[in-house]
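Asks: model this:
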Amino acid sequence: MRNSISRRTFAISAAVAPLAVSGLARAQEASDWLHTSTPSFSLYGRVGEKTLVNMAEDLEAFASLLRSLHGVDAQAEERPLPIYLVPRQPDLKRVQPSLTANIAGFYNASVGDIFAVLALEGDTERGRQVLFHEYTHHFMKQHAPAAYASWLVEGYAEYFMTARFKPDVVELGVTSPRIAWLRGAVWTPFDQILGRRARTGDRMDMAAFYAQSWLLTHYMMSDPARLARLTRYADAVAKGGDPVALMPEAAGVSFKDLERVLRQYMLALPGRRLPRPPSSAQPLTVTRLPASADDLLLENQRLKMGVPRAERPALLALIRERAARYPGDRLAEMTQARAENDYGDRDKAQALLKHRIEVDPRDVEALQTLGWSCMLQARTDPANAQQRLREAREWFGKGFAVDANNALLLYDYGISRRGDANYPNDNTVNVLLKAQALAPQVAQFRIAAADALVRRDRFDEAAAMVEPVFNDPHAGPQAAEARRRFDEAVARRKPAATSEEGDK
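Replies: Have a look, this model is predicted:
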C-alpha cells in the first residue's frame, strides 16, 4: 500500500480542515516571485520583470563569453544554475541568517543544492558584477577544476566580473571598483597576498587580498608571454609548488619591484574588447510563482544548506505554520517534508513525499528526498537497516528512470552501499565518480569519490580528486577533510621506483 494515504495522514488533513478554504484560496493567488530560464540559468526574482529579463540575458551572454574564451563546447550539457534575486540585503538572512550586513550575495555548492542568492539593493550594475564573479567560480569548478592558488581563484573571478556588454562588443578588464582602493591604501606585501587564503584576516586584509589579486591577474593576462607563464605557474602550484616562491619567475619581476611595476601598469590598465557573443533570437518566457513562494521559497533553500542545531526548532515551527496555509501546494509540501525529515517528524515527511509522488510519479526531487529519508531511518533503526536501505534504493531507482544524470541521486545511491561487504564494487565507484563529474563544485561529492578510490587502492586518482578542495578559499570546513584525504592517499601510494622493482 505504498501509494495509499495513511490513517495518520488522514487525521492530519482533518485537523487542518477549517483552514482549507482560506488556504486554497491563497494558494490560487500569485506571489511576488517571477521566474525565467536560459540554457545556463534558472532565475527566480522578487524584482521587476524587466530587471529579471535583463539579468537573465546578460548572464547568458556572460556564460557564452566564458565558454568561448575557454574552448568549452557550447552544447555541453549542464544543469542550469539557480539564482535567487531579492530586493534588499536583509532578505538574504532568510537563507543564511549569519550573514553580515556588508555581504550582497553568496554562492552555495553543497550536497543540498548548488545555487546563488543576490540582493540588488537598487544597484543592478553592482549586482551583475557579483553574479559574474560567482558564476566564474562555478564555471571554473565545472570545466577546469584544479588546486589553484587562492589569490588566482579570486583574482580570476574579479577579472571576469568587470565584463561590460555593449551592443556589438564586450569590454573586459577596462575598469574595476578595486582601483579606488588600490590608489588610496597602503598595499600588503605580495609575498603575504600570494601565500594566504581569501577568507582570513580582517576587513582591510580581505580588501587588499581581492584588490591586489585582481590587479596581478589583470597584469598577467594582458600579455601573451605573461599569460603563458601564468598558465605554467598555475599548473605548478596545482602539483604542489609554492605559490609565493614561483611568482617572481612567472611575473618576470622580483617581489621588490612588483608593486612599483603594477602601480605603473594600473595607470594605463589596457582592457580587452571582444565581439559580443550572439544572443538567442527567442524571447524569454516569464512566469509568476504561486503565493507559497513568498512564504517558503527562500526557507526551502535555507534547509538545503543545513541548519545549525540551535536554529532548528524555530525554523521547523515557522515552516509548519506557513505550509499549513497552502494545502496541496507542491512547494509548501516539499519544504515541510524536507524540514520534518531532517529536524521533525520523519513519518510525516514520508507521508508528504508519497503524496507528492502520487500526484506526479516523475517528481525526481520527491523521489530522491524519500530515498534519503529511508537512509536516515536505516541509521537510527539498525535492526531494520537493510530493509530501509532496500527501500531507499527502490526510490532512487524510480528517480533514475526519470533523470539518469541527477548528481544527488547518484551520490545518495553510492553512499547507501557503504555497509556492503564488498564496498565499493566497480559499479559503486563509477556511480560516485559520475556524481562528482556532473557536479564537481560540491566538495562532498569529491570527498566521497576519493574515499571509494582509496579503498580500491587508486591512490593517485584519489589525491587528484580532492586537491581542488583544500586550496579553494570557499571550501570552508571541508577543506580540512579534503586535506586529510589527500595526505592519506599520498601516504599509502607506492613510490614509482618501488612499484617498478616489484614488477620485475
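Asks: From here on, just use CA atoms for contacts and neighbour counts.
Replies: OK.
Asks: what does the longest strand belonging to the chain contact?
Replies: In the chain, ranked by residue count with DSSP state E as the criterion, the top strand is strand 30-37. When contacts are defined by Cα atoms under 8 Å, 6 or more residues apart in numbering, strand 30-37 is touched by residues 42-47, 49, 52-53, 56, 284-294.
Asks: Now, of the residues you listed, which are buried?
Replies: By neighbour count, with 16 or more other Cα atoms under 10 Å, these hold 42-47, 49, 52-53, 56, 286, 288-293 as buried.
Asks: can you tell me which of those are in strands?
Replies: Of the positions in the buried ones among the contacts of strand 30-37, Ser42, Leu43, Tyr44, Gly45, Arg288, Leu289, Pro290 sit in strands, assigned by DSSP E.
Asks: which one of the residues you listed is nearest His143?
Replies: Minimum distance to His143 across those is 19.4 Å, recorded for Ser42 (Cα to Cα).
Asks: One more, so I can put them side by side:
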Amino acid sequence: MGFGKWMAALAALGPPAPLQAAWNEVRAPHFIVYSQGSPDTVRRFVTDLERFDQAARKLLSYGDYEGDDPNPLTIFVVDNVDAIVKLCKGGEGKDKADKARADKACRYVAGFYDGRAEGSVAFVPRSAGGGSPLSLGAQTILFHEYAHHLLLANSLAVYPAWYVEGFAEFLSNVKLDRPGEVGIGLPAFSRAYSLFEQRPMPAREILTVNPSTLSPVDHVIFYGRAWLLTHYLSLGPSRKTELTEYLQAINKGEPNAEAAARIFGDFDVLDKELERYMRGKMPYLPVIVAPIPPERIRVRRLDPGEEALMPVRLQSKRMVDEETAPGVAEEARRLAAPWPSDPGAQIILAEAEYDAGNDDAAEAAADRALSANPAYGAAMIYKALAIMHRAEQANRHDDMVWRGARNWLLKANKIENDAAWPLILFYRSFIQQGSKPTPNAVAALERGVALVPQDDNVRMMLIGQYLRDRKIKEAKQLLSPLAFNPHAPPNNGARRLLDRINERGAEALSGWDMPAIETGPIELPPEKPEPKARK
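Replies: Sure thing, here's the model as predicted:
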C-alpha cells in the first residue's frame, strides 16, 4: 500500500466517528487493534502494521514467535489528538492541583504508550496533523509508540534519552508504497519546523540533557535533533562505527558524557556535520518483507454490550486512580446493566469494579462472564484478583482462600500458557499472603518478566526476589535499564537502589522498602506545542 493509499486508509477510519459508529477488534500476530471504521479498511491498516513489525524486527535482528505473540500490543485508535489529551489526563475527579499538573503534563501529547504486565497499550489518534506532509501524522505517531514497545521487549541494554527517542523517530518514518518492501529511516518531515526554524540545540546538550527538565518548546526541538543525530550516526557517510562503540561503552559503565566526548570528539565539529547532513539528500533503508497471509488478520465487530462500554474500557486501560475509579465504575454499571450475558461487557465491568475496590461486585461480574464463556481467561484472572484483594484485607492466613485464587490463575495459564499476567499474579499471591514464594512461583515470575520486560514494577518484583536470594549479578542486570531510564523522574528510586546495592550488596534491602517505579507512559509531543517566538 503506497503512502497516499495508507493515508487514505486512515482517512477511511475517520473523520472522527459518530458515537453510534461500529467498533471493530482486529487480532493479528503482534497487535490487537480497536477502532471504528469499515472492517476492510481496518484490516488493511493492521496488515501494514504487521509489515512494519516484520521490517523492524529484520532490521534489528530481533527474533519472533512462530505463531501469535502471546503478549501483543493493544492499540486504541481514538478520534483525534484532543481525545488523546483527554485520556492522558486520566478522567475527571482530580482535585484542582492534580488537574493543573495533568493539564501541564498532557497539553502537548499526541499519543502515548504504556508497557504493562496485563497487556501493553498504545493510544493513537485516527487523524492528526491536518494531512500536511510537514505535520506529525497518525502513522508516525503509531509507529513511534510501537518502536518503544519493540525496543523495551527485546533488550536489557541501557540507552540514553536522546537515543530512545531518536531511534523511535528514526524507525517511525517509513515508506510503504512498494509490495514486498518497507523503507525505514525516511526524512522526518514532521520535524522540519523545529529543525529549521527553532534554535539548533547543540550535540553536547542533546547527548546529556534530561528531557524532563526541558520547556515544551525545547522538548520538541530535542525530538527533532535526537532524530537527526540518530539518522546521521546510523546512515551518514562517516562515523559508521561510533554509535555502536558509544552504546557499548555506556553499557559497560562508562559515564554518558565521558563516553560521548571520547568517541564523538569535538562537539563543534559534530554540530557542523549535522547541519550539512540535515540540508542534504538523506538515504533510507529498504527492507524486504514477506506478504502477510490474509488469514492472520482476524476482524470482529464488537458485541453490542462491549461496544456500549468502549468509553469505560478506554478510560480503564488508560488507568484510573482512587479519585477517578469510583466514577468510572458507576458509569460501567449503568452501561453494563442491559448486558448481563455479554462476557465482553461483563469483563469491562469487572475491571472497573476491581479498580474501584469493589471486590464482591468485580467477582460477580467475572462470574457472569464465565457463565457466558467458561473458557474466558480474563474473567478467571479478575475473579482471582478479587479473591486475593479481599483475602489480603480479611483472610490473609486462610490458606484455602489463597489456594482457590491460585487455582483460577492456573486455569487461566492453561488456556494461554505464555500469557504473562497470570504467571506474575501467581507469584504476587504469595507476597500478598505474606508467605515465602515457592520455587514454582519464582519461576513463574521469571517467565513473566521475560514475556513482558516493558513493565518496570514487575521487573522490580524480580529484582527484590533476586536480592532476597542473594543473586546480586542477576539483580543488577535487571536493574540497570531502570536506573538509567531517560523517562524516570529526577529522584529515580531504581538509581538509588542500584547505588545501595553497589554499597551493601545483598543487604541492600535491609531496613529499606523497594521503591515503586513511576515513569508513567511514554508520550510523543506534536511538532508545534505553542506559538512562541524563536529563541
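Asks: And the TM-score between them?
Replies: Taking TM-score structural alignment, normalised by the length of structure 1 as the basis, the two superposed chains have a TM-score of 0.84; 464 aligned residues with a Cα RMSD of 2.7 Å.
Asks: Now do the contacts for the aligned residue in structure 1 for Ala325 of structure 2.
Replies: Matched to structure 1 by TM-score structural alignment, Ala325 of structure 2 sits across from Arg312. Neighbour list for Arg312 of structure 1: Tyr343 [criterion: Cα under 8 Å, 6+ apart].
Asks: so which strand or helix has Arg312 of structure 1?
Replies: helix 312-323 (DSSP states H and E).
Asks: what sits up against the lengthiest helix in structure 2?
Replies: Ordering each helix of structure 2 by length in residues (DSSP state H) puts helix 39-60 first. Residues from elsewhere that reach helix 39-60 of structure 2 (Cα under 8 Å, 6+ apart): 1, 6, 9-10, 12-13, 24, 26, 28-31, 33, 35, 63-64, 171, 176, 182, 287-292, 297-301.
Asks: out of those residues, which are inside helices?
Replies: Counting by DSSP H, the part of those found in helices is Trp6, Ala9, Leu10, Ala12, Leu13, Leu171.
Asks: So Tyr233 of structure 1 sits against Ala251, correct?
Replies: No: contact criterion Cα atoms under 8 Å: Tyr233 of structure 1 and Ala251 do not qualify, at 9.4 Å.
Asks: the more surrounded of those two?
Replies: Relative neighbour count places Tyr233 above the other of Tyr233 of structure 1 and Ala251, with 22 against 19, counting by other Cα atoms under 10 Å.
Asks: Who are the contact partners of the counterpart of that one in structure 2?
Replies: In structure 2, Tyr233 of structure 1 lines up with Tyr246, judged by TM-score structural alignment. Residues in contact with Tyr246 of structure 2 (Cα under 8 Å, 6+ apart) are Ala259, Ala260, Ile263.
Asks: Out of these, the closest to Ala226 of structure 2 would be?
Replies: Distances from Ala226 of structure 2 to these, taken by Cα to Cα, are shortest for Ala260, at 14.1 Å.
Asks: So that closest one versus His30 of structure 2, what's the distance?
Replies: 35 Å (Cα to Cα, to the nearest Å).
Asks: Those two: who's more crowded?
Replies: Ala260 (24 against 21).
Asks: Show me what the more buried one aligns to in structure 1.
Replies: Per TM-score structural alignment, the equivalent position to Ala260 of structure 2 in structure 1 is Met247.
Asks: Show the contacting residues for its match.
Replies: Tyr233.
Asks: so who does the one residue sitting closest to the centre of structure 1 touch?
Replies: Closest residue to the average C-alpha location of structure 1: Ala109 at 2.4 Å, with Cα atoms, centre = their mean. Ala109 of structure 1 makes contact with Phe115, Gln441, Val442, Ala443 under the criterion Cα under 8 Å, 6+ apart.
Asks: any idea how far the counterpart of Lys348 of structure 1 in structure 2 lies from Ala308 of structure 2?
Replies: Matched to structure 2 by TM-score structural alignment, Lys348 of structure 1 sits across from Ala361. Distance of Ala361 of structure 2 to Ala308 of structure 2, given as Cα to Cα: 19 Å.
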